[in-house]
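[1] sequence and predicted model, in that order:
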Amino acid sequence: MTPIDRSATARPGPSVAQRLLTWAGFCATALLVSCAAPKAPPPPAVVVVPVPVAPAVVAPLPDLVSEAMTPRDYRKDGARHLYGLNKNRIYKGRLPPLMYAVGVLRVDIDSMGKVRQLNWMRSPDHAPEVVREIERTVLAAAPFPAPVRMGGVTYTDVWLWDKSGNFQLDTLTEGQRSK
C-alpha cells in the first residue's frame, strides 16, 4: 500500500485578512444588536413604610394561681379555695360517726380556673338537695386557682356532709369521731 499524501488534497485556510474581516463583522453585529435592544428600566426604589404593629394579645394571669404539678396536688389547692369562700359552712372539729351524705365529685378546671364540667363519681341520691348545694357551691367558687403548670386539671374530692348543712372535704378533713 502506498501512503496518501494529504498535503496535496488539503485546502488552504483563510488568510489573516479574511480572519480579521470575519472577526470585525462579528464585533459590528454584536455592537448593533446591543444598541438595538431596549434597555430594562431600573428597578423602582423600595420605600419602606413603618407599619404600626399591635402588641400580641396575651391573656393576663388570673389572680389565683396554683403551682401544682399533679391533680393530686391541685386537689389541696381546690379544697383550700372552697374552704376560704365557705368559712361559715365548714364543719369544725371531727365529724360525727354517721354522715348525712357522702359524695364523690370530679371537677374539671380549665387553664384560667373556670369550671368546665362537674361529674359525680358517687352521688348522694338519697339527698338531692345536697347534690344541688354542692354543685352550686363549686360553681359559685369559680374561678378556682389557675393550674398554670398543667394548663387545666381534673381532680376528685370526697364531700362529707353533716345534717347541719356544714361539710368537710376529705382532702382537709379533721377526721371522724368513733362515737
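    In hand now; what should we look at?
[2] going by C-alpha atoms from here, please, whenever you check contacts or count neighbours.
    Will do.
[3] what about the helices in this protein?
    Listed in chain order, the helices of the chain (DSSP state H) span 16-36, 71-85, 128-140.
[4] closest one to Ser111 among those helices?
    Closest of those to Ser111 is helix 71-85, at 12.4 Å (criterion: C-alpha to C-alpha).
[5] follow-up on the earlier one: so which of the helices of the chain is the most packed in?
    For the helices of the chain, the largest average neighbour count (mean count of other C-alpha atoms under 10 Å) is found in helix 71-85, namely a mean of 18.
[6] dropping in the other structure now:
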Amino acid sequence: MTMTIRTLTTIAAALALAACSALKPADKAGDGSSPTSATDEVPGPRSDVPTVRLITAQTPAVRAYRKTGARQIYKAYPQRIYKGKIPPLVYAVVVVETDLDAEGNVRNVTFSRVPSHAPEVPGKIAELIKAASPLPSPGRLGGHTYVDTWLWDKSGNFQLDSLTLGQRSR
C-alpha cells in the first residue's frame, strides 16, 4: 500500500476539521432568527485566530520544505541532535504542527500526538521551534502548517522524522 499511516492520519484530521463547520448549534426558536438575549449570544470569531487550520497536502514541494525546515532546526541546535540511529525505545514521539506565515515566521505550534508519559516534552519542543523562528521562507507555498514528527531521546536530544537516520534494532 503506497499511503503511509501519517498520510492517512493527515487526511482524517483534515476531514474532521472540515466536519466541524457542519456541527453548528441549531437555533432555539427554530425559525432561523438569531438569539436576542445577551446571555444567549455567542461572541463572533476573532480576526486574529484562524477558524480552521489547514494542514497542507503532502505534495512534493511540502515534503521538500519539511526537510528545509528540519535543517534549519538542526542548524539552530547542533548540540541537541541525536547522533546516529535512534534507540529502539525512543523516550517520546511527538507530532508537531507549526503554523508559518509566508516569510517563515512561526505563528503557532500545536501537537497532534503527545506522549502521556512525557508531558514535559511538547512544551520544550514548542520553545525550541519558536526560538529557531523564522524558519526559511516557504516560497510559493506561502503560509502553511509545517508538520513533522520529533523523536525525543531521554537525554533531551532529538531527531526529526524528515531527517532521521533511522532506528537501531537493539
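    Right, received. Where do you want to start? A quick note: this is a predicted structure, and the numbers were derived from the prediction, not measured.
[7] what's the TM-score here?
    Remark: TM-score between the superposed chains equals 0.63 [TM-score structural alignment, normalised by the length of structure 2]; 112 aligned residues with a C-alpha RMSD of 1.5 Å.
[8] so for Gly151 of structure 1, which of the helices of structure 1 sits nearest?
    helix 71-85 (11.3 Å).
[9] counterpart of that closest one in structure 2, which residues?
    Using TM-score structural alignment, helix 71-85 of structure 1 lines up with residues 62-76 of structure 2.
[10] re the thing from before, any chance of CSV for the helices of structure 1, columns distance to Trp120 of structure 1?
    Formatted as CSV, those follow (distance: least, C-alpha to C-alpha, whole Å):
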stretch, distance to Trp120 of structure 1
helix 16-36, 87
helix 71-85, 16
helix 128-140, 9
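[11] to Glu174 of structure 1, which of the ones you listed lies closest?
    Checking these against Glu174 of structure 1 by C-alpha to C-alpha gives helix 71-85 as the closest, at 13.0 Å.
[12] comparing that closest one with structure 2, how large is the average distance?
    Comparison of helix 71-85 of structure 1 with structure 2 after fitting gives an average deviation of 0.7 Å (mean C-alpha distance after the TM-score superposition for structure 1).
[13] show me the contacts for the aligned partner of Trp159 of structure 1 in structure 2.
    With TM-score structural alignment as the criterion, the equivalent of Trp159 of structure 1 in structure 2 is Trp150. Residues near Trp150 of structure 2 by C-alpha atoms under 8 Å, 6 or more residues apart in numbering: 92-96, 158-161.
[14] what's the burial count for the nearest residue to Trp150 of structure 2 once chain neighbours are set aside?
    Leaving out its chain neighbours, the residue that sits closest to Trp150 of structure 2 by C-alpha to C-alpha, 6 or more residues apart in numbering is Leu160, at 4.7 Å. Leu160 of structure 2 is flanked by 23 other residues according to other C-alpha atoms under 10 Å.
[15] how near is Trp161 of structure 1 to Ser34 of structure 1?
    Using C-alpha to C-alpha, to the nearest Å, Trp161 of structure 1 is found at 99 Å from Ser34 of structure 1.
[16] what residue lies at the spatial centre of structure 2?
    Central residue of structure 2 (C-alpha atoms, centre = their mean): Glu97, 0.7 Å from the mean position.
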